[in-house]
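Participant: just the structure for this:
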Amino acid sequence: MSDVQGHVHGTVEPGFESVREEFATVAAHEARDGGAQLAVHHHGRLVVDLWGGDGVDGDSLLGLYSSSKGAMALVVALLVQDGVLDLDREVASWWPEFAAEGKEKLTLRQLLSHRSGVIGADGGLSPDELADDRAIAARLAGQRPFWEPGTGHGYHGLVIGALVGEVVLRATGRTIQDLYEERVRAPYALDYYLGLPEELEPRFRPALPMLPTPAEQAFLAENPIAPDSLAAIAFNFHADPPFDIVGYANSRAVRAQAPVSGGGIGSARGLSRMYAAIAGELDGRAPLLRPDTLAEVSRIHSAGTDLVTGSDNAFGLGFVPLATRHPELGPTAVGHSGAPGSQAFADPSTGLAYSYARRRFAFLGGPGAPENERLIAAVVAAAGKLG
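Facilitator: Next up, the predicted model:
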């Protein structure tokens, strides 16, 4: 990305020069001087490592929000691959308290594909609860679902990590955070954390609020979120106080405890490396997921109109099947976006792993800020020329 002097920092390998040009052009306009990073691995090699903007370098750690759902999905996929978790077993068989209010037949498969209907809590969750997956799970065990489980899908933005995490804890005696550290982060030396160590705090750069244009301000004013809507419940806007999305990653409690729905902290370089371990061989090791496991978790399990967001989308098992958003990617491409507009994925068909991270929230950053369209297209084109 360009900073105010128009400089892009970092390196690209031969053949990816066009990605550097696109990063400078796109991010200089879109990220509004908040700082951004772009990292790409190709067949296990770091081929793009770029950054720019106020106070951000390649080693800066950023709040990457729902990117942590990708780490959650990877841990669960490994447990399924090991035979520890059965996707078609009822959640309540591990977690009996969850059977309350008609949720007894919900399967882990349905939960992972955002079909449980348990998108939030009546009355909302407190900031302390939002930082603590066990507290969220305790509140939601007896919660009534907001639609009949299994009959539709809607983004479980702030709670799916706690719900899935409770299943993992009951089945294994370990948290997702601990399993991620043991099986993924530490072995691959990833600069992406579910639980940021205090000694790394000086590298953290706080999230910044979006700076909407007058037209964007008008759009927001004309399209408020109704306080009794499913969106308000899913994003905890009905709570007192309502959810502070920028303050979430800026809370030390969130960074330390790493609620799995959105508490991951890291660099684009670190998250791209995580996906490189899915996309193909990395450091001489076989991909983390076998082809049959990857096929299952990338398969579309929910599609159509999202009951929470009102938009058309698709979910696999924890992961988002990225080809539904970026048709230039292969059918088993999996990843997840983050609220500020970050995006990360693995595409085993091309050996690509991609991570774009930005510090300032994009306008309606949603499933990846708009600049990802051009950045991903440039990355795929460059890789395609190299073969």
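Participant: can we go C-alpha only for contacts and neighbour counts from here?
Facilitator: Noted.
Participant: need the residues that contact stretch 10-29.
Facilitator: Here stretch 10-29 makes contact (C-alpha atoms under 8 Å, 6 or more residues apart in numbering) with 1-3, 6-8, 36, 38, 47-51, 58, 371, 374-375, 378-379, 382-383, 385-386.
Participant: tell me, how many residues neighbour V84?
Facilitator: V84: 14 surrounding residues under other C-alpha atoms under 10 Å.
Participant: can you give me the helices in the stretch 1-150 of the chain?
Facilitator: 17-30, 68-81, 91-94, 108-112, 127-130, 133-141 (DSSP state H, counting those that start in this stretch).
Participant: okay, these in a markdown table with mean neighbour count next?
Facilitator: Output for the helices of the stretch 1-150 of the chain, formatted as a markdown table (neighbours: other C-alpha atoms under 10 Å):
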| stretch | mean neighbour count |
| --- | --- |
| helix 17-30 | 20 |
| helix 68-81 | 24 |
| helix 91-94 | 20 |
| helix 108-112 | 24 |
| helix 127-130 | 18 |
| helix 133-141 | 20 |
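Participant: so which of the ones you listed gets nearest G330?
Facilitator: helix 68-81 (17.5 Å; C-alpha to C-alpha).
Participant: and this one, please, so the two structures can be compared:
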Amino acid sequence: MTVDDNERGWARIMRIGGWAGEGFGAVADAFAAVLPEDGRGGGAVALYVDGEPVVDLWGGTADVRTGRAWEPETAALVFSCAKGITSLLVHHLVQEGRVDLDAPVARYWPEFAAAGKEDVTVRHVLTHRAGLPVVDAALTFEDVLAWTPVVETLEKQAPLWEPGSAHAYHGLTFGWLAGEVIRRVTGSTPGAYFRELLGDPLGLDTWIGLPAAEFARLAPLEEPTDPVPMPGPEHLLVRALTMNGALEFPGADSTHGYGTPAFLAAEVPAGNAVSTARGLAGAYAAAATGLHGLPRLLTRETVTEAVREQTSGPSWPDGMDFGGRWGSGFHIDAPPAWSALGPRSFGHDGAGGNTAFGDDEFGVGFAFVTSRMVGLGDDRAERLVAAVRGCLG
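Facilitator: Here you go, the predicted model:
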């Protein structure tokens, strides 16, 4: 059934394209309602149930500079949704017996044991408990994009706390820490391994490291008109997101920002995934249920381990608690900090409202991607997930 369902008023949905299956018209209504009225930015939402697409919608403006409309193949920078992709890869390797979550990282990456890190486990990395939320070194923009300089810095660095005893968001270091384990075990970087395992076989338009041939489909980042005030450069979160000032966050128009072609083309597996909504939702559907009749990537037992709560509450060093809960590598349901469908939902959000998750109880793969960042009070993903929940009953 197309999105212009007879039960719905055309005036509300004329700004969007795509379709919603029977019983999912409320998702189309919610999507039309979250698109910006001023045309500054756009987005897409996709939903799979039991491995088959039931919602595929897009709308708004992909490029406000040219007026280019959002199209079915438009992709956006989805920031930390990359962590969810990286975590899918790690859990697949665990399932295959190639990685043990409770083994030291140094089993797979021997050089990492330096400076008192011999007991840091893979699980510590996935749960933001490794004690390495920031790098100590002064890296350049080029260093951050080159992989090896960051990896070598993390090898030499001592943890900020006894690993496992506290947590703080490893905003970008998460990706190199988990990603180097993936690289040592598989011989491929996370972005390449994702393409080998899921992206290419399933035709998913999702990348960590955007190929040059795909740049034409990108919706440029649109920063919020009323941004959330950021603390100073010495603050732990700012240091984490900027790699001590080597990057500008979000930096849509900066030569060293997240929106630059050089940053998007590199592999930063905690912060620079680029995807369509269909691609991200498809990846989680493949993990949770299997896609198009194929076996699921992650077994029920693997998901049970992944969603077991590992981290919540006050973080190091200032005791801030944003209400989030973590399994191993994934956000787990903790409204309103991160809303999904229930206790078996696993996924990750990204700056600017992007979010994606799977749920094997509801048989779902879901994603919302957008080019327009919104400041305080951004509830777009929450409203879409609420509509999905209502449709699923």
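Participant: so after superposing, what's the score?
Facilitator: Comparison of the two superposed chains (TM-score structural alignment, normalised by the length of structure 1) gives a TM-score of 0.88, and 372 aligned residues with a C-alpha RMSD of 2.5 Å.
Participant: circling back: now the buried members of the contacts of stretch 10-29 of structure 1.
Facilitator: Taking 16 or more other C-alpha atoms under 10 Å as the criterion, what is buried in those is 1-3, 8, 36, 38, 47-51, 58, 371, 375, 378-379, 382-383.
Participant: counterpart of stretch 158-166 of structure 1 in structure 2, which residues?
Facilitator: When structure 2 is aligned by TM-score structural alignment, the counterpart of stretch 158-166 of structure 1 is residues 172-180.
Participant: figure out how far the matching stretch is from the centre of its chain.
Facilitator: In terms of C-alpha atoms, centre = their mean, to the nearest Å, the centre of stretch 172-180 of structure 2 is set 13 Å apart from its chain centre.
Participant: can you give me the strands for structure 1?
Facilitator: 9-12, 36-42, 45-52, 62-63, 192-193, 265-266, 302-305, 312-315, 320-321, 334-337, 343-347, 352-358 (DSSP state E).
Participant: the first one vs structure 2, average offset?
Facilitator: Mean deviation of strand 9-12 of structure 1 from its aligned counterpart in structure 2 after superposition (mean C-alpha distance after the TM-score superposition for structure 1): 1.2 Å.
Participant: ditto for the fourth one
Facilitator: Plainly put, strand 62-63 of structure 1 ends up 0.7 Å away from its match in structure 2 on average once the two are laid over each other (mean C-alpha distance after the TM-score superposition for structure 1).
Participant: next: the fifth one.
Facilitator: Comparing strand 192-193 of structure 1 with its match in structure 2 after superposition yields a mean distance of 1.1 Å (mean C-alpha distance after the TM-score superposition for structure 1).
Participant: okay, that strand sits on what stretch of structure 2?
Facilitator: Mapped onto structure 2 using TM-score structural alignment, strand 192-193 of structure 1 spans residues 206-207.
Participant: which residue would you name as the spatial centre of structure 2?
Facilitator: C81 (0.5 Å; C-alpha atoms, centre = their mean).
Participant: isn't that residue up against D349?
Facilitator: Yes: counting by C-alpha atoms under 8 Å, D349 is a contact partner of C81 of structure 2 at 5.1 Å.
Participant: okay, and the common contacts of those two?
Facilitator: 355-356.
Participant: give me the number of residues near the counterpart of R325 of structure 2 in structure 1?
Facilitator: Aligning on TM-score structural alignment places R325 of structure 2 opposite A314 in structure 1. Residues lying near A314 of structure 1 (other C-alpha under 10 Å) number 25.
Participant: wait, A314 of structure 1 sits on S298?
Facilitator: No: the criterion here is C-alpha under 8 Å, and A314 of structure 1 misses it with S298 at 10.3 Å.
Participant: mutual contacts of those two, please.
Facilitator: Contacts common to A314 of structure 1 and S298, judged by C-alpha under 8 Å, 6+ apart, are 320-321.
Participant: how long is stretch 327-335 of structure 2 end to end?
Facilitator: 15 Å (C-alpha to C-alpha, to the nearest Å).
Participant: and the gap between the equivalent of G142 of structure 1 over in structure 2 and A130 of structure 2?
Facilitator: Residue correspondence to structure 2 (TM-score structural alignment): G142 of structure 1 is matched to K156. From K156 of structure 2 over to A130 of structure 2 the distance is 14 Å, taken as C-alpha to C-alpha.
Participant: so which of the two has more stuff around it?
Facilitator: A130 (29 against 18).
Participant: the more buried one: what's it in contact with?
Facilitator: Residues near A130 of structure 2 by C-alpha under 8 Å, 6+ apart: 120-121, 124, 159, 162-164, 167.
Participant: ok, and those in structure 1?
Facilitator: Contacts from those that recur in structure 1, judged by both residues aligned by TM-score structural alignment, their matches' C-alpha atoms under 8 Å, are 120, 124, 159, 162-164, 167.
Participant: hmm, back to that, quick one: contacts of the match of strand 192-193 of structure 1?
Facilitator: Under C-alpha under 8 Å, 6+ apart, the answer for stretch 206-207 of structure 2 is 191, 194-195, 199, 273-276, 279-280.
Participant: by neighbours, which of those residues wins?
Facilitator: L280 (35 neighbours).
Participant: now do the same contact list for R98 of structure 2.
Facilitator: Going by C-alpha under 8 Å, 6+ apart, R98 of structure 2 touches V185.
Participant: what's the match for it in structure 1?
Facilitator: Match for R98 of structure 2 (TM-score structural alignment): V84.
Participant: same thing with L392 of structure 2?
Facilitator: Checking TM-score structural alignment: L392 of structure 2 goes with A383.
Participant: T86 of structure 2 too?
Facilitator: Aligned counterpart of T86 of structure 2 in structure 1: M72 (TM-score structural alignment).
Participant: now do V55 of structure 2
Facilitator: Checking TM-score structural alignment: V55 of structure 2 goes with V48.
Participant: residues in contact with its match?
Facilitator: With contact taken as C-alpha under 8 Å, 6+ apart, V48 of structure 1 is in contact with 11-13, 16, 19-20, 38-41.
Participant: most neighbours out of those, which is it?
Facilitator: V40 (32 neighbours).
Participant: you'd agree that one is up against G351?
Facilitator: No: contact criterion C-alpha under 8 Å: V40 of structure 1 and G351 do not qualify, at 10.3 Å.
Participant: mind checking what Q177 of structure 1 lines up with in structure 2?
Facilitator: Going residue by residue (TM-score structural alignment), Q177 of structure 1 aligns to G191.
Participant: oops, could you answer that again for E101 of structure 1 instead?
Facilitator: Here E101 of structure 1 is matched to A115 in structure 2, going by TM-score structural alignment.
Participant: so what's that match closest to, chain neighbours aside?
Facilitator: Closest residue to A115 of structure 2 apart from its sequence neighbours, by C-alpha to C-alpha, 6 or more residues apart in numbering: A158 at 4.8 Å.
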